[in-house]
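In: got a predicted model here, sequence first, then my questions.
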Amino acid sequence: MARHIYHAAVRWSDMDAYRHVNNVQYLRYLEEARVDMMFTLGQREGAKTLSEGVVIARHEIDYKRPLVWRAEPVRVETWVTRIGAARFTLAYEIRDDEQVYATALSVLVPYSLVEQRPRRLTEDERTYLDRFLEPRDESAGRSAPA
C-alpha cells in the first residue's frame, strides 16, 4: 500500500526559545498533511465527503528528536492503520531522509455538519482510505505508532 507524502515548510516562526520547532507546530504539520490527503487528494480521487466533515477524536504524538529551522521542507508520511465502521486511524512520521523527528496517531470520525453528529464511513471513503492501509501491529503498544 502507499503512503501519502506531504512536504511541510519549516517556518522561522515555528521556532521556540530553545531554537527548535515548538511541539505544537508538529500538530500543525500533521494537520497540513491530513488536509492535503483527505481534502485535496480525496476530492480528486472520489472521496469528496471526507472534506465535508471529519473530526479528530484523539491525537497521540511521540517526539523523537529536535527539529530545527531549515530551508528545505520536512516530509510528513501519512497512512491508515485501521478502518472501522464510523472511525479510522491515521499514522504519521515527520521525517527527512536521515531521521524521524516524530511519530503520531490520529483517530478521526466522519461527521455530519448538517445533522451535527458522527456518521458512518461511506463505501467511497472506505475504498479511498484502503489505498493507504498498513495495519498496525497492536502488540507494539499504543505509544509506538510507526
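Out: Cool, got the structure. Worth saying up front: this structure is predicted, and the values here are computed from it rather than measured.
In: CA only for contacts and neighbour counts going forward, please
Out: Noted.
In: buried set for the longest helix anywhere in the chain?
Out: Across the chain, the longest stretch assigned as helix under DSSP state H is helix 23-35. Residues of helix 23-35 classed as buried: 23, 25-26, 29-30, 32-35 (neighbour count, 16 or more other CA atoms under 10 Å).
In: from the chain's centre, how far out does it sit?
Out: Here helix 23-35 shows a centroid-to-chain-centroid distance of 8 Å under the convention CA atoms, centre = their mean, to the nearest Å.
In: residue most distant from the centroid, this structure?
Out: In the chain, the greatest distance from the average C-alpha position (CA atoms, centre = their mean) is reached by residue 17, at 26.4 Å.
In: which residues in this protein form helices?
Out: Under DSSP H, the chain gives helices at 23-35, 42-44, 123-130.
In: could those go into a markdown table alongside distance to residue 67?
Out: Formatted as a markdown table, the helices of the chain follow (distance: least, CA to CA, whole Å):
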| stretch | distance to residue 67 |
| --- | --- |
| helix 23-35 | 9 |
| helix 42-44 | 29 |
| helix 123-130 | 29 |
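In: just list the residues touching residue 21, thanks.
Out: Contacts for residue 21 (CA atoms under 8 Å, 6 or more residues apart in numbering) come out as 14-15, 66-69.
In: another structure for you, compare them:
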Amino acid sequence: MRTQQEFDQAFPVQVNIPVQWGDMDAFGHVNNAVYFKYFETARLAYFNAVGVMEDMQADQLGPILAETHAQFKRALVFPDQIIAGANVLENHEYGFLMQYGVFSQQQQAITTLGTGRIVMVDYNSGKKVKPTEKLLGLIAQLQQSHESA
C-alpha cells in the first residue's frame, strides 16, 4: 500500500487530522506516542460508524483495546494534514483485529501502519463477551459497502 488510492481502498473509515506543533518532540518530528492518538481517533470514528458507542451506553457492552502495535515508515512534521484510517481485518471469538493507517497529505505517502486487538467487554461484570450478531453484521455491511464503492 503506497498511494492515497490504495489507502482509500484499505480503510472504509477515515478522519482528517491536522498535525499540531505540540505533537512534535525534541527530535523535530511527531512523537511516537501521538500516533496512537491518531489510531484512537480513527478507531472511535469506526465505532461510531457501526453504532458501538450507542450500544455501549444502552447495554454497557463495549470495546476495550487489549493490544496495539505501530510500524513507523516515515516521520511526520508540522505543518501537515493527515488522514487516519481504520478497518477491521479479522473477527475473533471475543472481538476483532483492527488495522490503522496514517497518510500524510504533505508527503503524499503512508507514514504509519498499525493494528489493535479489540475485546468486547460487559462493563457491569468486567468480563469479556462475544460481539453481538448485530455488531458483526454492521461491520460486514460497512466493509462490503466500502469494497463495492
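Out: Nice, I can see it. Keep in mind the model is a prediction, meaning the values are calculated, not measured.
In: what's the TM-score once they're superposed?
Out: Superposed pair, TM-score by TM-score structural alignment, normalised by the length of the first structure: 0.79. Supporting alignment: 130 aligned residues with a CA RMSD of 2.2 Å.
In: the longest strand along the first structure vs the second structure, mean deviation?
Out: Counting residues, the longest strand found in the first structure (DSSP state E) is strand 100-112. Mean deviation of strand 100-112 of the first structure relative to the second structure after superposition (mean CA distance after the TM-score superposition for the first structure): 0.5 Å.
In: who does that strand touch, helix- and strand-wise?
Out: Secondary structure elements in contact with strand 100-112 of the first structure, counted by 3 or more CA pairs under 8 Å, 6 or more residues apart in numbering; DSSP states H and E, are strand 54-63, strand 88-95, strand 117-118.
In: against the second structure, where does the longest one fall?
Out: Alignment note (TM-score structural alignment): strand 54-63 of the first structure is matched to residues 63-72 of the second structure.
In: can you give me the buried ones in the matching stretch?
Out: Neighbour-count burial for stretch 63-72 of the second structure, counted by 16+ other CA under 10 Å, picks out 63, 70.
In: cool, and stretch 98-107 of the first structure?
Out: Neighbour-count burial for stretch 98-107 of the first structure [16+ other CA under 10 Å]: 100-107.
In: same check on stretch 42-57 of the first structure?
Out: 42, 47-50, 53-54.
In: and stretch 85-99 of the second structure, by the same measure?
Out: Those buried within stretch 85-99 of the second structure under the rule 16+ other CA under 10 Å are 85-88, 91, 95-99.
In: most widely separated two among these?
Out: Spatial extent of those (CA to CA) is set by the pair 85 and 95 at 18.9 Å.
In: of the buried residues of stretch 85-99 of the second structure, which is the nearest to residue 8 of the second structure?
Out: Residue 8 of the second structure has its nearest neighbour among the buried residues of stretch 85-99 of the second structure in residue 85, at 8.2 Å by CA to CA.
In: corresponding residue for the closest one in the first structure?
Out: So, by TM-score structural alignment, residue 85 of the second structure is matched to residue 77.
In: identify the residues contacting the closest residue to its match other than its chain neighbours.
Out: Spatial nearest neighbour of residue 77 of the first structure, chain neighbours left out: residue 5 (4.8 Å); criterion: CA to CA, 6 or more residues apart in numbering. Applying CA under 8 Å, 6+ apart to residue 5 of the first structure gives the contacts 33, 75-78.
In: ok, now residue 84 of the second structure?
Out: Contacts were defined as CA under 8 Å, 6+ apart; by that measure residue 84 of the second structure touches 14-17, 38-39, 41-42, 100-103.
In: find the nearest non-adjacent residue to it, please.
Out: Leaving aside its chain neighbours, residue 84 of the second structure sits nearest to residue 102 (4.6 Å; criterion: CA to CA, 6+ apart).
In: one step back: narrow the contacts of residue 5 of the first structure to those in strands?
Out: Using DSSP E, these in strands are 75-78.
In: farthest-apart pair in these, please.
Out: 75 and 78, at 9.7 Å, using CA to CA across these.
In: overlap of the contact sets of the two?
Out: Shared contacts of residue 75 of the first structure and residue 78, defined by CA under 8 Å, 6+ apart, comprise 5, 93.
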